[in-house]
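Asks: sequence below, structure please.
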Amino acid sequence: MNTNTKDLILESTLKLVNREGLYHLNMKKLAKEAGLAIGTAYIYFDSKETIINELYQKIVRESEVAVFKNFQSERPLKETAIAMMRNLVTCFVSNPDYFSFIEQYGFSPILLKESKEKWLGIIDPLTKLIEKGKNKSLLKNLPTVLLLNLAHGPIIGMLKAFINNQVDLTDEWLQDQLFEACWKSIASENIDPKKG
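Replies: Just a heads-up that it's a prediction; the model follows:
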């Protein structure tokens, strides 16, 4: 199998789905978008569902690598959390089509259980990091899922604003303000700023 052709099909799927929506995707449109014969698309994928699941898994894998780039668990928790937030923003600012796809279809019934479980590769380490912070009283004593959403919810909102050309999320000052606000939303009130 030619991986370049397979990647071309996945890239074309991403563009087509983000432009027209998942439910307008069919193999004929996809083949045309990729500049391939329809039969060629079927050599690599047996259905649009298979393509969508493989595309989702590819995006999650690449996002996971980006988020955990230079990850060092021995760093102070705040430094680690902000580095991961910065990596997430950098990943999706560089790949806005990835963000749009995950945001629109991350909970779609078209995704197979195995595809949805790929997301756990990102969520599980974050959950463990939050639990560690709670155990050391560095983070608020709130449910982990709430802390996780408090920390990344504003980032998701700002990424949406970036995609809609409402903010310049490449601005480092703006990023710093965003990450500090996210941190403050989860940090324990009596944390020593030097230890966090």
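Asks: could you use CA atoms for every contact and neighbour count after this?
Replies: Noted.
Asks: list the contacts of residue 119.
Replies: residue 60 (Cα atoms under 8 Å, 6 or more residues apart in numbering).
Asks: now swap in residue 8 and tell me
Replies: Residue 8 touches residue 34, counting by Cα under 8 Å, 6+ apart.
Asks: please identify the helix or strand for it.
Replies: helix 3-20 (DSSP states H and E).
Asks: so which bits of that helix are buried?
Replies: 6, 8-18 (16 or more other Cα atoms under 10 Å).
Asks: also stretch 72-91?
Replies: Buried residues in stretch 72-91 (16+ other Cα under 10 Å): 77-78, 80-91.
Asks: this one as well, want them side by side:
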Amino acid sequence: MLRKLFLNVEQKISSGMFEGIHHPLPVKARFELIMSNYIEFILNHKDEFLFYEQFCNSPLVENLYLEDSSSMFQPFYKLIEEGKEQKLLKDYDTMLLLVLIYAPVTELAKQYYRREFEFNDRNVKDLIQSSWDAVKA
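Replies: Model (predicted):
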């Protein structure tokens, strides 16, 4: 039951992240839209985000989390690979790039929920740009 709940939340996150994404958009524009969608999801779905974060950091993840859920985030993995092929992104391991992108967002989201950080238009723009700068070639 816990695994099913986790997969359901993961599907909601994935659907939110990739809303409005179209391949003809340049890599950077798709990156910015995905990140903006992800931040918006976090801000509008506190319970799901915090559950997802706790579950991912729990020892239960090893017993319940299966690789089949990673397919939900394939569009982002493909975007990273496309960016590397176009020499727009660093030629690092994809998982390393994803950590450089996601970690600041998730940490600031936790600070936001503790009322230690404000997600205003300027901060969101700066965060997305910083994430891009961390991985760009």
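Asks: what residues in structure 2 pair up with the helix holding residue 8 of structure 1?
Replies: Under TM-score structural alignment, helix 3-20 of structure 1 corresponds to no residues of structure 2.
Asks: contacts for the next helix-or-strand element following that helix next, please.
Replies: Counting by DSSP H and E, the next helix or strand C-terminal to helix 3-20 of structure 1 is helix 27-34. The contact list for helix 27-34 of structure 1 (Cα under 8 Å, 6+ apart) reads 8-9, 12-13, 16, 37-38, 40-41, 47-48.
Asks: just flag the most distant two among these.
Replies: Greatest spacing in these, by Cα to Cα: 16 and 40 (17.3 Å).
Asks: which of the buried residues of stretch 72-91 of structure 1 fall in helices?
Replies: 77-78, 80-91 (DSSP state H).
Asks: could you dump those residues into TSV and include distance to residue 109 of structure 1?
Replies: Listed next are those as TSV, based on distance: Cα to Cα, whole Å:
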residue	distance to residue 109 of structure 1
77	36
78	36
80	34
81	31
82	32
83	32
84	29
85	28
86	30
87	28
88	25
89	26
90	28
91	25
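Asks: and of those residues, the nearest to residue 137 of structure 1?
Replies: Of all those, residue 77 has the smallest distance to residue 137 of structure 1: 11.1 Å, by Cα to Cα.
Asks: quick check: the gap between residue 187 of structure 1 and residue 161 of structure 1.
Replies: Between residue 187 of structure 1 and residue 161 of structure 1 the computed distance is 25 Å (Cα to Cα, to the nearest Å).
Asks: the two: which is more packed in?
Replies: Shown here are residue 187 of structure 1 and residue 161; by other Cα atoms under 10 Å, residue 187 has more neighbours (23 against 14).
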